[in-house]
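Chemist: no sequence for this one, just the structure:
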């Protein structure tokens, strides 16, 4: 694509066959893009495909170099006058826009009155096109948010749709950037995982089905506390007005949200879900108890699925994910039997209760995504006898809240920056400070006996030893596979 006359700011020539959602409504206008990771570069390409001019910047020289290697030209958005004539600033989700303090580029945009948005907002304003007039079935968008289980729920919905023969794409906080997907086909369903960083800022949020899994403390510095964190999640429902809302009601915030969205307990536009509670009194509910999923509508049970032998969804937390995915897919008219078959073929996601291997009756489970206490709690409740590998960059509050849930832990093997702090909080639970993943896997594998599980569920961030939880999980898996031979 030719560079706009006199711009000097963009861009690489885009291949005509490149799949993306061209951004609409900004043709001939200048937009600034802050943050040049996966979503930022996809945003820049989509803006150019829609006829806009993109001014790119990242505080990291390495990120700028990567963008320039692709053919982009970066523009210093920190300089005076950088936002003259700019229609909007599109920022990547990891960049603070309010708390604890705004990024300096965002602060300049706010001072200049330049609208702030992100790729999620651009997606919702650009996804529909005139070609939809010829479709038999209008494409749908399902959005999944919450503290824990978002990725598994999103992937499970996508898997069910695929098994059902529905055209589907998965994007957002998992897989591809939202503007990097292909334009919709007739009847297609796009499934998006959205973090609080993404829902907090998007100026347009219009999902057809919105899912709220659960809420537990996380990212509190970014949202100035639990109230701000919940408010960011709530925007998906309050701003978007979905046709159907699937709400986890195992915490008070979920019950409050379901209450706000419904006109009464029989309002079946809200599907309440739970892992552990009976919800028979509502117009539409899906809940799991003692390993069985049940769907109830207007006081009658209409379906049941035995989840106990579904290998890809172990434990009560995954049963909650199953309820959420089931409810979302039932709202699209997919039958219970087909959903049950899809459950059985779901392999799970890497780093989320992932079975890495087994030897002599000992299973090795990678739940590196359990980066906070609540996620670790759910992992610890999924197995009866556990050799627990934990630690990393501990979060505020430590792991004291896990003490009531350590009954299944035979021994803990502690790694990383917070190993000694965690050791002081474990009470009578046997433990060993291993510091490194290599030693923790070795010691746990040597001591484990048949019927036990060696579980990586760190209850901590990875940044002390690894760039992200995926690399940490890969290291665990590599150490396990070396042990298994």
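Modeler: Looks like it arrived, so ask away. The structure displayed is predicted, hence computed values, not measured ones. Residues are numbered from 1 along each chain as shown.
Chemist: From here on, just use CA atoms for contacts and neighbour counts.
Modeler: Noted.
Chemist: any idea which element the nearest residue to residue 153 once chain neighbours are set aside lies in?
Modeler: In space, and not counting its chain neighbours, residue 153 is closest to residue 321: 5.1 Å by C-alpha to C-alpha, 6 or more residues apart in numbering. Assessed by DSSP states H and E, residue 321 sits inside helix 315-330.
Chemist: go on, residue 279?
Modeler: In the assignment (DSSP H and E), residue 279 maps to no helix and no strand.
Chemist: so who does it touch?
Modeler: Applying C-alpha atoms under 8 Å, 6 or more residues apart in numbering, one finds that residue 279 lies in contact with 272, 273, 285, 286, 287, 296.
Chemist: What distance do you get for the fifth one to residue 333?
Modeler: Separation of residue 287 from residue 333 (C-alpha to C-alpha, to the nearest Å) stands at 18 Å.
Chemist: Give the residue from those two that has the larger number of neighbours.
Modeler: Legend: neighbour count by other C-alpha atoms under 10 Å for residue 287 and residue 333, higher for residue 287 (29 against 9).
Chemist: this is the comparison structure:
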């Protein structure tokens, strides 16, 4: 646990008692704060009561009187589409609103660091797609290189559940836009931006607000190094804003699919080969085509970002390359579940939006595509140019017929549920085919998370 510093003897309110909220409450108490907490969910309140936290309905008049701060969990809207009523109450009472990410950055460094030979570092990763894989890959590379490391944030543990730093440690944080948007303190040593595609637009009032939330990780804390994916205009804009001019190696540009040139520092992947360029010269190259845990161009982009982040802290290219080959990938992200009679079964349930599904579809050929679910804003039009490798679609979800109608001339079958879709795809599949779950939609019409949807796919495959 990271005890929160700066609130000893003060009253701090915590709104939301899920994983991050309870973690923040414990760390605040460990740091000497008096915690008052609330969650609209009765089970969450009961769990907090069992841990001895005082409950107080924070939306009631006067509930925040005397509070030094309000800590808000990431799932609770603080501005769009409308501020939570407790957040409004904090504004009216003049109580600062913050989150656990900010508490971590304020509390991670301690006087004990004065005795360390190598200062601990924080690598923070954000973006629309690939941030989980990139974060896990960085952590894996560090582990392979025998560097002390911990992984937390939007993946793994809550940030305040981390152990206190030790000499030379590197903490890897995956941060969502919900987390970066509200945090008052954001001071990573290395910040990584993977890419930007439409997602969570209701929480940020459109693409501009969404990008602004991501940008805060770079603009607020002034990281020593920035790794920026430049395959979209927003990334190119961000890289340009952060750079002091040609040859500024504080900014490393990353791309998948095109060669980057110029006097600066860049890492790109093209036709399956990763190249590192510095001052106009290639200094390293890695063949990614045989890396089983990183299939497809989208994973090659993740590999470039992780490679660049690890190079900033001094790891050698061959050490990173060796670690790539032992990386198994993450569940529900281009996860090879099984291979039977020459047919591969791949679980990419995390492909909850059109862009991530398009990238998954480009990673394979002869695809039997399981898709559908709760469709997100923007429709499926942007996905249609990427269906060339799909032999047939098998559509699931409560609105499967309407989803199927938007697939144009693509051969398809409305299956509604996962059991039927997997069975029909397996019956139709021929040697060399890939049965791919890449829904291009949220899971909440039939499942409570993309993980549960992926687990259902795996269970159906295992029953074949």
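Modeler: Cool, the structure landed. None of the values given here were measured: they were computed from a predicted structure.
Chemist: when you align them, which residue in structure 2 goes with the residue nearest to residue 153 of structure 1?
Modeler: Across the two structures, residue 321 of structure 1 finds its equivalent in residue 302 of structure 2, going by TM-score structural alignment.
Chemist: shouldn't that match be in contact with residue 132?
Modeler: No: under the criterion of C-alpha atoms under 8 Å, residue 302 of structure 2 is not in contact with residue 132, lying 9.3 Å apart.
Chemist: What strand or helix carries the alignment partner in structure 1 of residue 427 of structure 2?
Modeler: When the structures are aligned by TM-score structural alignment, the residue of structure 1 matched to residue 427 of structure 2 is residue 446. Element membership of residue 446 of structure 1, judged by DSSP H and E, is helix 437-447.
Chemist: where does residue 138 of structure 2 fall, helix, sheet strand or coil?
Modeler: helix (DSSP: H, G, I helix; E, B strand; the rest coil).
Chemist: need the contact list for the corresponding residue of structure 1 for it.
Modeler: Residue 138 of structure 2 maps onto residue 157 of structure 1 when the alignment is built from TM-score structural alignment. Taking C-alpha under 8 Å, 6+ apart, we find residue 157 of structure 1 in contact with 191, 325, 326, 328, 329.
Chemist: sorry, back to before: list the residues that contact the residue nearest to residue 153 of structure 1.
Modeler: Counting by C-alpha under 8 Å, 6+ apart, residue 321 of structure 1 touches 149, 150, 152, 153, 213.
Chemist: Which of the residues you listed are retained in structure 2?
Modeler: By both residues aligned by TM-score structural alignment, their matches' C-alpha atoms under 8 Å, these still in contact after alignment to structure 2 are 149, 150, 152, 153, 213.
Chemist: Any figure for the gap between the second one and residue 257 of structure 1?
Modeler: According to C-alpha to C-alpha, residue 150 of structure 1 stands 17 Å off from residue 257 of structure 1.
Chemist: the more surrounded of these two?
Modeler: residue 150 (25 against 20).
Chemist: What residues does the more buried one make contact with?
Modeler: Taking C-alpha under 8 Å, 6+ apart as the definition of contact, the neighbours of residue 150 of structure 1 are 144, 193, 194, 213, 321.
Chemist: one more time with 10 Å, if that's ok
Modeler: Contact partners of residue 150 of structure 1, counting by C-alpha atoms under 10 Å, 6 or more residues apart in numbering, are 143-144, 156, 173-174, 192-195, 211-214, 321, 324.
Chemist: quick one: which of these sit in helices?
Modeler: Taking DSSP state H as the definition of helices, the contacts of residue 150 of structure 1 contribute 156, 321, 324.
Chemist: Dump the residues you listed to JSON lines, plus distance to residue 261 of structure 1.
Modeler: Shown next, in JSON lines, are those (distance: C-alpha to C-alpha, whole Å):
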{"residue": "156", "distance to residue 261 of structure 1": "25"}
{"residue": "321", "distance to residue 261 of structure 1": "21"}
{"residue": "324", "distance to residue 261 of structure 1": "17"}
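Chemist: Chain neighbours aside, what residue packs nearest to residue 384 of structure 2?
Modeler: In space, residue 384 of structure 2 comes closest to residue 407 once its chain neighbours are excluded; the distance is 7.0 Å by C-alpha to C-alpha, 6+ apart.
Chemist: Give the equivalent position in structure 1 for the one you found.
Modeler: Using TM-score structural alignment, the equivalent of residue 407 of structure 2 in structure 1 is residue 426.
Chemist: cool, residue 382 of structure 2 as well?
Modeler: Counting by TM-score structural alignment, the partner of residue 382 of structure 2 is residue 401.
Chemist: what sits against the residue lying closest to that match once chain neighbours are set aside?
Modeler: Spatial nearest neighbour of residue 401 of structure 1, excluding adjacent residues (C-alpha to C-alpha, 6+ apart): residue 373 at 7.3 Å. With contacts defined as C-alpha under 10 Å, 6+ apart, residue 373 of structure 1 is in contact with 216-218, 379, 394-402, 457-460.
Chemist: do residue 126 of structure 1 as well
Modeler: Residue 126 of structure 1 touches 21, 22, 23, 24, 25, 46, 50, 120, 179, 183, 204, counting by C-alpha under 10 Å, 6+ apart.
Chemist: what about the helix holding residue 446 of structure 1, how far off from structure 2?
Modeler: After superposition onto structure 2, the mean distance of helix 437-447 of structure 1 to its aligned counterpart is 0.7 Å, using mean C-alpha distance after the TM-score superposition for structure 1.
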